[in-house]
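Novice: just need the structure, nothing else, for what follows:
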Amino acid sequence: MLLKETQEKLLPTLKKYFGYDSFRDQQQEIVESVLSKNDNLVIMPTGGGKSICFQLPALLFEGLTLVISPLIALMKDQVDGLKANGIAADFYNSSQESFEQAAIFEKIYSKELKLLYVAPESLSFLQNIITEEYISCVAIDEAHCISSWGHDFRPSYQQLGFLKQTLPNTPIIALTATADKATRADIVEQLNIPLAKQFISSFDRKNIELEVRPANDRISQIIKFIRKQPNESGIIYCLSRKGTEQTASKLKQNGINAASYHAGLNFAERSKTQEDFIYDKIKVVCATIAFGMGIDKSNVRWVIHYNMPKNIEGYYQEIGRSGRDGLKANALLFHSYSDVIQLRKFMSGATNEDVQAAKLDRMKQFSEANTCRRKILLSYFGELLAENCGNCDVCKNPPQFFNGTIIAQKALSVISRLKETEATGTIIDVLRGAHNATVLDKGYDKLKSHGVGSDISWRDWQQYLIQLMNQGYCEIAFHKNNALRLTSFSKKVLFDKEQVNLTKPVEYKEPVTSEKSSKTAKTTKAKKDTLFERLRKLRQEIALAENIPAYLVFSDAALKEMERARPMSESDFLDISGVGQRKLEVYGEDFIAEIVAFSNEKIKTRKKKDTHKITYDLYKEGFSIDEIAEKRNLKSTTIFSHLALLYTEGKDIDIYDFVSKQEVEKVRLAKEELESPQALKPYFEHLNAEIEYFKIRLALTIIDREG
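Specialist: Presented below is the predicted three-dimensional model:
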């Protein structure tokens, strides 16, 4: 049972360090269970808030929370995020200098550190501190890596069972975004936590739009897709290293800033690509599956699968790297039978080949579905969706069926006449009446069926054959050079005239630019000067000045809420979800000033009395800055930002009562030397903290007005 005193600290701690006023879904129950020293298994979707389930208890435990994490880059990202929120955290790995490692141990011994991230391979170096004197909690992130049933098995995770034996009274919390029943049972058994409380959240990420397209001219489709949202970040997953490099190269040739990421690159190259992506220096990364695991970049707006993933767990985890902020995101998958064939080859001879093959079949069924894709995705994880989702390509464009019996008969007849020995490509060539080397050498041009389907395009025949396979009328013999063979159902179509329903293949064409769409494009361009864009620009300025990723300043979701709520006081700013006490202190003044300035520009025509005009009335009545702040329950820095705005409007403000001409000159020189940054912090540091923030703001206002 959790002490009342501890329970009362939960929401204030959540708000102070993470900026949230309430818990999501099962978070509070999980946090209370951890603080009650229970073992826990948490299955929660990417972006669902897993980290808070152990990070918040870490702040309330007396000792250290040890976090086991599979990747160094993942650790660094998590630690940077914690530090940005004012939480004492660090990571330990073998690449650090000995003095860095010694400093970490000092912090642990003096109980200054709340969270320490470490890879399982480095645990042996921490033997001295893995005792109940120092460790209050153990969190095992990406826990599916422990299980050979899982989609991302790592042998190093299988040693983690010793933690419960060494720390019998210390709560262990295992977390993952993807684990079916077999994997969940394996995690609990191998970690020696049989009594762990299991929390399984909904797998439904409603904000991600699901779409599958045939793999025709993928590069062209991807370029068009990216150009529709050029300022957004996205990841393209490819099956091979070569694929990542070729895709990135083709995108760059078309003016898209892209980079490749795979295990064949050296550590420095991989780190640079990852860092450039996190810091928004590049928008697109073409990667193999390892990229993005655990990276808390909340503003990834889309994920494209250039090739089909080998299982639904992997697909689900990878699309989950988009839209972590809860805003709209897109997941686009290209489906090709050549990918299925390639993946079959990869798994051939594996110890769990049967399991892998079954999982690939489920992935293939998802890709070829004619029903709501989200229903299929969620049912795989044991979650049933009563209604169609309305946010996948099948729901948005339900397939139109037609009587395709004659098409089916032509295709099956050719398969039969070729004695079930040829793969898809040759069958289509015969159907279309081709006279290429294969057809001529084998005498297929003499067959009665040669050219019976010449009125149908090669691509459409490819799609029809896939539909016939899906319905069981023919199948691929993977062990016989991928030849297409008839099934027991084929006879019903060829001889019993059974009706076959097919759907018209979807063709993706770029819409023709009309006068109307041209106007829409202009409107879109004109919309760029929104408060969101202004706040995003300010966020980028601050991120560059502090050398941290932009999303660690504020997420896109927080900026959207600022745009909606327009907070103009510190108390209102603190009400924004994602704004904690530390972020208010560090960034509040800059963002409030930007919101006030933008609002003033946009509502000049309104009759509504603005907050800064109330300040002006009190100023004209002779009240001092401190008196106005007290009357309005605002901080004096906010009142000064109001005065700066009023001065810009041409109101009668004795601005030099608050900032001297000498100070204005110093700021003017700093502005020239710093090349006019938007944030105040660079000025403050450049001037060696000699001029206060509010005076810098006023000085810049004077300089801008004079200019």
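Novice: contacts and neighbour counts: CA atoms only from here.
Specialist: Will do.
Novice: burial count for the closest residue to residue 668 other than its chain neighbours?
Specialist: Nearest residue to residue 668 in three dimensions, chain neighbours excluded: residue 703, at 6.9 Å (Cα to Cα, 6 or more residues apart in numbering). Residue crowding around residue 703 was assessed by other Cα atoms under 10 Å; the count is 14.
Novice: and this one, please, so the two structures can be compared:
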Amino acid sequence: TATPRVRDDIRQSLGIDAHNEYIGSFNRPNLFMEVAPKTEPLDQVLNLLAQYPNESGIIYCATRGQTDHLRSVLHRKGYSVRPYHAGLPEKERTENQERFSRDDIRIIVATIAFGMGINKPNVRFIVHYDLPGSIDNYYQEIGRAGRDGLPAHCLLLFGYGDLQKVQFFIAQKTEQEQRTANILLSQLMGFAETDLCRRVPLLNYFGETGVPNRCGMCDNCRMGEEEKELVDLTIPAQMFLSCVKRTGEIFGAGHIVDVLRGSNSQKILKFGHEILSTYGIGTAYSAKQWRHIARQLIQKSLLLYEYEHGSLKLTPKAWEVMRGKETFLGRMEGAKKEHGAVLRQREGEAETFDSGLFEILRKKRKELADQANLPPYAIFHDRTLKEMATYYPRTRESLSAIYGIGKSKLEKYADAFLDIIREHCQTHQIPERQKPAPMAEPAPIPPDDSGKRRYLVIGERFNEGCTIEQLAGDFNIQRSTVIDHLYLYLRKNHPLRQNNLLISSSLTSDQRQSVLSSFARLGTERLRPVFEDLNGTIPYEELKLCLLHQLCQDQNRPESHKTFVCLAASRKYGGYCLAGKEWVEGKAGPWLRPVSRQETGELSTQEIRMNNGDIPQCMDIITIETQGAADHPYQTENVLIAEKRPWIWQRKLPLDALPHLMDDVNSLWPTGFHSTNGVNDRVPEETVKEANEPSLYLIRPDGFTLVVSDDLDGRNKVRARFAYRDTPYLLSVTDPGIERTYLVKDHGEYPLRKRDLYLTVSLGEPFNGYCYKLVAAVITME
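Specialist: The predicted model follows:
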């Protein structure tokens, strides 16, 4: 179970050449994977056990206390069960493991301490009562099921409350370990919350490509058509989101549900939530239905779940639904079908076996195993016994065709088992059945390329509606190869549709944000720096897919649309002056300053409010619609905004990208011109027009101090004293955040001893024959 990064480490440590690396498939097609909302966990476990009477299984819990409690409950209900965790004496642990291996007990309730070295082939079910720590842990633990090749059931009970337990354990780690653990947890969340085939994110995590988009052996693939159908849940979604907002975005789903259903709990009365307009408006839905709606709002990124405190917060997408601009489609909680019986009807599996004969054979196996002091599976696997109970072999020749029976076992055990089968068939008048020979699947035939280059054919087929998985299957190539062809197709200036790209991704929205942020800081030319920046937790294939989506998005953006990273949102004549650098393909371009049709170009609050309801801040990446360049004698960066068109917030660029955005200039325009209260703070207008320089720079100053003093009209004024390239400056500050903090302070000087401090300096509108230099933004890395 080694991820690509672990495989690289192994190769490097052992000096193994990549050409001598052999990788087996991680796919275990006989394992049925199900993730169920953790609503009534004990009842959910009991329902599963009822589907597998007298079968062996393992139930994993997060803590010793939970392990002991669950084992005690199951024991009182008559189940053959023992615990296993590090708190038990070694002798008891060894005894419990040995008895489980020998079929003397059926169920082990354990922590992750159990399982290493276990090779019991007839484990029919694995339950994760609590959330595992990572996909690696999950895969290793479910890997202990179905080793005999017969179907096995893997149930993960997923509750958002469990995240706080996991987060508690993560908090005990070092800062670097916490970062890695949180990424691993995010990947596990992506697996648990996906509505696609579960094998896609699981196998992609381990670097396996060419995964079909439907396995037929997970809950998502087995979901009935009536369960898959989405209904309009806009109204209840608006109720829930509104209640989250009105309660201050500091409570979890349980409290929100109580408010919506009009509970009189002490907590509601304590916070005065009984007087809210959303109190009691949701009685038409049960608490269980509301929790199901809450999970879907989190899964579809309308709500952000804060791991540390368990609270819910609105995302920009939520406002679109709340304002009625977007419809929310989802599923209403209903009864789910049991999957246990379905497993036994898996396509390609042998016909239904004779359960009566199977039990007789199993007893004989146990008897022989005890006599030889061996675990039962060392005699025959369950799959072998089930085939005996399906085809009723009467001779040594027909018995040798049964799975798992070689020459040695035929000599040792043929007589004992053939006697039982013959007697059973004679009693019940059952004829022997011929076991069919296995048939090999024909290899897929790649489509005819009609003489075209392969990347052209694949690009055109993708634009016609084929998914990446379909193309991999049609051409009999790896999924990563399809992505490479699409990348080449786009780079050759062919248009590529983007709305079907991320459907193939197994990443969560948080993971995609991390990837895009890394591309923003490190560029898009090479993937390895991004891979290493993310500690190798995102597979290369997923990085390629995110890069392809970003490039496609940039390619398909209309000419009238501009995307920029905001580097100043300053005050200007009662309005705003915004400026930033164009953002194309994850890299910064030239400066851009959006302006209105006002004489001096200032923007109103209404004009700049983004689709998430916020005013732009530094490092926001925003897309706006423009009407071309705005005429200005020296501010060549100005673009005229389209009126009454929304500003679209894309994401936040991390502060550590600032060094990559800096301008390398020798001085801040011509120097030697000082106002009464400034130093090198202005330039004659005619000089500016003749110089043809940019009117904006992002710099890193030396010795930065804020000075609060009177202006010429007697009002308080904030100025910035600093040096740049050994030249002193004293400039007016128009950063609203700085003004709010320092205008209320006493006159004096306030040094900002921040090591990583950056300034956006702007050349303002002309006044009395001079253009004044202004500090439009003060940005710190803290």
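Novice: TM-score for these two?
Specialist: Overlay of the two chains. TM-score (TM-score structural alignment, normalised by the length of structure 1): 0.56; 415 aligned residues with a Cα RMSD of 2.5 Å.
Novice: what strand or helix carries the residue nearest to residue 668 of structure 1?
Specialist: Residue 703 of structure 1 belongs to helix 693-706 when assigned by DSSP states H and E.
Novice: what's that helix packed up against?
Specialist: helix 636-648, helix 661-673, helix 681-686 (3 or more Cα pairs under 8 Å, 6 or more residues apart in numbering; DSSP states H and E).
Novice: tell me the most buried of the ones you listed?
Specialist: Greatest average neighbour count among these goes to helix 636-648 (a mean of 22), per mean count of other Cα atoms under 10 Å.
Novice: that helix corresponds to what range in structure 2?
Specialist: The aligned range for helix 636-648 of structure 1 in structure 2 is empty, by TM-score structural alignment.
Novice: swap in stretch 35-51 of structure 1?
Specialist: So stretch 35-51 of structure 1 is aligned with nothing, judged by TM-score structural alignment.
Novice: same question, stretch 443-451 of structure 1
Specialist: Using TM-score structural alignment, stretch 443-451 of structure 1 pairs with 272-280 in structure 2.
Novice: what does stretch 578-588 of structure 1 give?
Specialist: Under TM-score structural alignment, the match for stretch 578-588 of structure 1 is residues 404-414.
Novice: can you mark which positions in that stretch are buried?
Specialist: 404, 405, 410, 414 (16 or more other Cα atoms under 10 Å).
Novice: then stretch 139-154 of structure 2?
Specialist: Quick answer for stretch 139-154 of structure 2 (16+ other Cα under 10 Å): 141-154.
Novice: nearest spatial neighbour of residue 484 of structure 1, skipping sequence neighbours?
Specialist: residue 476 (4.7 Å).
Novice: which position in structure 2 pairs with the one you found?
Specialist: Aligned partner of residue 476 of structure 1 by TM-score structural alignment: residue 305.
Novice: which residue lines up with the residue nearest to residue 668 of structure 1 in structure 2?
Specialist: Going residue by residue (TM-score structural alignment), residue 703 of structure 1 aligns to a gap.
Novice: residue 703 of structure 1 contacts residue 670, doesn't it?
Specialist: No - assessed by Cα atoms under 8 Å, residue 703 of structure 1 is found out of contact with residue 670, at 11.7 Å.
Novice: chain neighbours aside, what residue packs nearest to residue 304 of structure 2?
Specialist: residue 313 (5.1 Å).
Novice: ok, back up a step: can you list contacts of the match of stretch 578-588 of structure 1?
Specialist: Applying Cα atoms under 8 Å, 6 or more residues apart in numbering, the contact partners of stretch 404-414 of structure 2 are 379, 380, 381, 384, 396, 399, 400.
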